[in-house]
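Participant: sharing a model that was predicted from the sequence below.
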Amino acid sequence: MNAPLKILISGQHGQVSRELQKRLGDLGELIVLGRDQLDLAHPEQIRQQVRALRPNLIINAAAHTAVDQAESEPELAFAINATAPGIFAELALELGIPLIHYSTDYVFDGSKTSPYTEADEPHPLGVYGASKLAGEQAIRAVNGQHLILRTSWVYSNHGRNFLLTMQRLLQEKPHLRIVADQIGAPTWAGTIATSTRALIERWQSGKPGAWGTYHLTARGETSWFGFAQAIAEHVQAQHKTCASLEAIPSRDYPTPAARPLNSRLDCRLLQQQWQVSQPVWRDALRECLAEQA
């Protein structure tokens, strides 16, 4: 029987953190610290909290995720997404414990024509991606036990995300224009949390895979337009008013930060090393929507 863990989770109200709180509670004591208790922009506060709490595992589920906003506040984005993960890695090594950290498809520029593997060279397009890549590099430089999990297009029933925005706009607007040339895998935060639990259980069993960087997204692929269509089907199935959809190219929807056209991540390595696999994105979406009922 495994001893109960003391798990420190940074971030309290984020999409992944909320799902982790639902799925990890029976593994031990969850210490969930929001910005009021743990401000990732203040390194000394991180050091004081972690040393005082002495957890058995750190999960960094907090990040500066406002992609467009990051363009105008790069210092804050790098403090939270780059400096803080490096400090967590140093503290984890000091305590002799693992660190689990979440990264993003935005470390790539999207120019590749096939799914990205962990061996592909990152090349971020904007500040957000650059700050997340710097966070990965800071963790690797410490060379402690860590899992960097790159995911994409995260949504849930909480916070700000494409699913909730679309559900609202589809009922408010008569017509929506949605980008159709960016391809990726919509990934439910619940899937990320479930997979994280499976990784923790593998580690606890004494038979972990190799530590390092892995891709963790739902299986399959679609465009933002395809994702919107799937959400619209659910709205229509509930006999609610639903907007018509029009597919447009990215150039017709300019944003402060450029987005990668190809956000597909090859997740086979995680399955090979840790025996952890993900559901098809449509199945995960159905499961997420069922929780709204």
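Facilitator: Everything's here; your move. Numbers count the residues shown, from 1 in each chain.

Participant: going forward, measure contacts and count neighbours with C-alpha atoms only.
Facilitator: Fine.

Participant: isn't residue 274 up against residue 209?
Facilitator: Yes: if you go by CA atoms under 8 Å, residue 274 and residue 209 touch, sitting 4.8 Å apart.

Participant: touching both of those two, which residues are there?
Facilitator: residue 202 (CA atoms under 8 Å, 6 or more residues apart in numbering).

Participant: neighbours of residue 16, how many?
Facilitator: Around residue 16 there are 24 other residues, counting by other CA atoms under 10 Å.

Participant: what distance do you get for it to residue 241?
Facilitator: 30 Å (CA to CA, to the nearest Å).

Participant: residue nearest the centroid of the chain?
Facilitator: Geometric centre of the chain, nearest residue: residue 151, 4.8 Å, by CA atoms, centre = their mean.

Participant: quick one, what contacts that residue?
Facilitator: Residue 151 neighbours (CA under 8 Å, 6+ apart): 102, 103, 104, 105, 187, 215, 216, 217, 265.

Participant: from those residues, which is closest to residue 159?
Facilitator: Nearest to residue 159, judged by CA to CA, of the contacts of residue 151 is residue 187 at 14.7 Å.

Participant: my guess is the closest one contacts residue 218. True?
Facilitator: Yes: shown here, residue 187 and residue 218 form a contact pair, counting by CA under 8 Å, at 5.1 Å.

Participant: pasting the second one now:
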Amino acid sequence: MTRLAVLVPGGRGQVGSELAALLEAAPGALVHAPGSSELDITDAGAVHDAVDSFAEAAQDADLRPVVINAAAYTAVDAAESDPETAARINAAGPGTLAKACAAAGLPLLHVSTDYVFRGDGSRPYQPADEPDPRTAYGRTKLDGENAVLDSGARAWVVRTAWVYGAHGGNFVKTMARVAAQRDRLKVVDDQFGSPTWAADLARGLLQLAERVAAGSGPKRRILHCTNAGTTTWFEFARAVFTELGLDPERVDPCTTEEYPVATPRPAYSVLSGDAWAEAGLTPLRPWREALRGAFESDGEAFASG
């Protein structure tokens, strides 16, 4: 196994926290996972200093360095009213980080989203499919992808979707909280995607990081990584209730029209994992199995909402 040193901007979020935990448990690995208050990726000077210091520390420890960017502005509705902030964090920030990586000769993995697609498809989106974001969040994330890939850095973009984990807010925690407040609730049953446990995504990212650090990174520069299978928010909610030990019949289906939100959500967010598997990377397990594993591992964090 390649001995890694990994810098994880956004290291206090859902995915960053899982990356840090896995690396801290790995013998001989070095990890620096600063949160946004410790490393603001929109601050060019701070980013270059952090990358240069990290590169030096990795060299001193004789480790293979990789940067995994998990920093993002993920408030979809808020991005519509404050696109400038979303653009700084999701577009300019990754571009700055990528240029610093290029200057230091470090490879970069950048986490992105299904929201770069329009979300009106009928088959799983492939990495080569044409992006067409409908939201400010999606547009800024796509701009971030392009900034990273055009930076001159040895970089890969990994898109994912419907992420949940023990850290931060997410759908699973929301369902647990609402379950304690209401006898019944309605959840949309006409939006499709693949729930993805942050811990499984982190394992996939680290497998890719090992390949990249060893100099055998995939030729394809955009990849998709989610837990396998397709479901709706309604079926996902019922599965969460089951794992909570609650009656899933308390969750009723509704349409998107019956549950309007400020910002349109993709009706179809399924990302194809074909390119991931073709690159020799291990496909993530089925989403239902992952949800069970998540509750076995972090049940208290989810149940507390």
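Facilitator: Sure thing, it's come through. Everything quoted here is computed from the prediction, not taken from an experiment.

Participant: which one's more surrounded, residue 187 and residue 218 of the first structure?
Facilitator: Set residue 187 of the first structure next to residue 218 and count neighbours by other CA under 10 Å: residue 218 wins out with 29 against 25.

Participant: residue in the second structure paired with the more buried one?
Facilitator: In the second structure, the residue matched to residue 218 of the first structure (TM-score structural alignment) is residue 227.

Participant: any idea how far residue 90 of the second structure is from that match?
Facilitator: 24 Å.

Participant: counterpart of residue 188 of the second structure in the first structure?
Facilitator: Match for residue 188 of the second structure (TM-score structural alignment): residue 179.

Participant: how close does the counterpart of residue 114 of the second structure in the first structure sit to residue 19 of the first structure?
Facilitator: Taking TM-score structural alignment for the superposition, residue 114 of the second structure sits opposite residue 105 in the first structure. Separation of residue 105 of the first structure from residue 19 of the first structure (CA to CA): 20 Å.

Participant: comparing these two, which residue is more hemmed in?
Facilitator: Per other CA under 10 Å, whichever of residue 105 of the first structure and residue 19 has more neighbours is residue 105, with 27 against 21.

Participant: list the contacts for that one?
Facilitator: Contacts of residue 105 of the first structure by CA under 8 Å, 6+ apart are 129, 150, 151, 152, 263, 264, 265.

Participant: from these, which ones fall inside helices?
Facilitator: residue 129 (DSSP state H).

Participant: would you turn the contacts of residue 105 of the first structure into TSV with distance to residue 75 of the first structure?
Facilitator: Formatted as TSV, these follow (distance: CA to CA, whole Å):
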residue	distance to residue 75 of the first structure
129	13
150	22
151	23
152	23
263	25
264	28
265	28
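
Participant: which parts of the second structure are helices?
Facilitator: Using DSSP H, helices in the second structure cover 14-24, 44-60, 76-81, 83-87, 93-104, 136-149, 171-179, 198-213, 233-243, 274-278, 287-303.

Participant: contacts made by the third one with the rest, please.
Facilitator: Outside of helix 76-81 of the second structure, the residues that reach it under the criterion CA under 8 Å, 6+ apart are 73, 85, 86, 135, 136, 137, 262, 263.

Participant: and these, which is closest to residue 42 of the second structure?
Facilitator: residue 85 (9.9 Å).

Participant: for the closest one, what are its contacts?
Facilitator: residue 79.

Participant: now swap in the one 10 residues further on and tell me
Facilitator: Contact analysis of residue 95 of the second structure by CA under 8 Å, 6+ apart lists 144, 147, 148, 151.

Participant: and the second one, what pairs with it in the first structure?
Facilitator: What that stands for is residue 147 of the second structure. Checking with TM-score structural alignment, residue 147 of the second structure has residue 138 as its match.

Participant: distance of that match relative to residue 191 of the first structure?
Facilitator: Counting by CA to CA - residue 138 of the first structure and residue 191 of the first structure are separated by 26 Å.

Participant: between those two, who's got more neighbours?
Facilitator: A side-by-side neighbour count of residue 138 of the first structure and residue 191, using other CA under 10 Å, places residue 191 first with 26 against 20.

Participant: the more buried one corresponds to which position in the second structure?
Facilitator: Checking TM-score structural alignment: residue 191 of the first structure goes with residue 200.

Participant: how near is its match to residue 250 of the second structure?
Facilitator: The value you get for residue 200 of the second structure to residue 250 of the second structure, if CA to CA is used, is 29 Å.

Participant: again with residue 213 of the second structure
Facilitator: 48 Å.

Participant: so for the two, which sits in the more crowded spot?
Facilitator: Higher neighbour count among residue 213 of the second structure and residue 250: residue 213, with 23 against 15, using other CA under 10 Å.

Participant: how about the residue nearest to residue 84 of the first structure when sequence neighbours are not counted, what does it touch?
Facilitator: Residue nearest to residue 84 of the first structure in three dimensions, not counting chain neighbours: residue 40, with 5.7 Å by CA to CA, 6 or more residues apart in numbering. Residue 40 of the first structure makes contact with 46, 79, 80, 84 under the criterion CA under 8 Å, 6+ apart.

Participant: which non-adjacent residue is nearest the second one?
Facilitator: It stands for residue 79 of the first structure. With CA to CA, 6+ apart, the residue lying closest to residue 79 of the first structure is residue 41, at 5.2 Å.

Participant: repeat that for the first one.
Facilitator: Taking CA to CA, 6+ apart, and ignoring the residues beside it in sequence, residue 46 of the first structure has residue 38 as its nearest neighbour in space, at 6.3 Å.

Participant: what is the neighbour count of that neighbour?
Facilitator: A total of 22 residues lie near residue 38 of the first structure under the criterion other CA under 10 Å.

Participant: what's the answer for residue 52 of the second structure, then?
Facilitator: Count around residue 52 of the second structure with other CA under 10 Å applied: 18.

Participant: how much space separates it from residue 147 of the second structure?
Facilitator: From residue 52 of the second structure over to residue 147 of the second structure (counting by CA to CA), the distance is 20 Å.

Participant: try residue 290 of the second structure
Facilitator: According to CA to CA, residue 290 of the second structure stands 32 Å off from residue 147 of the second structure.
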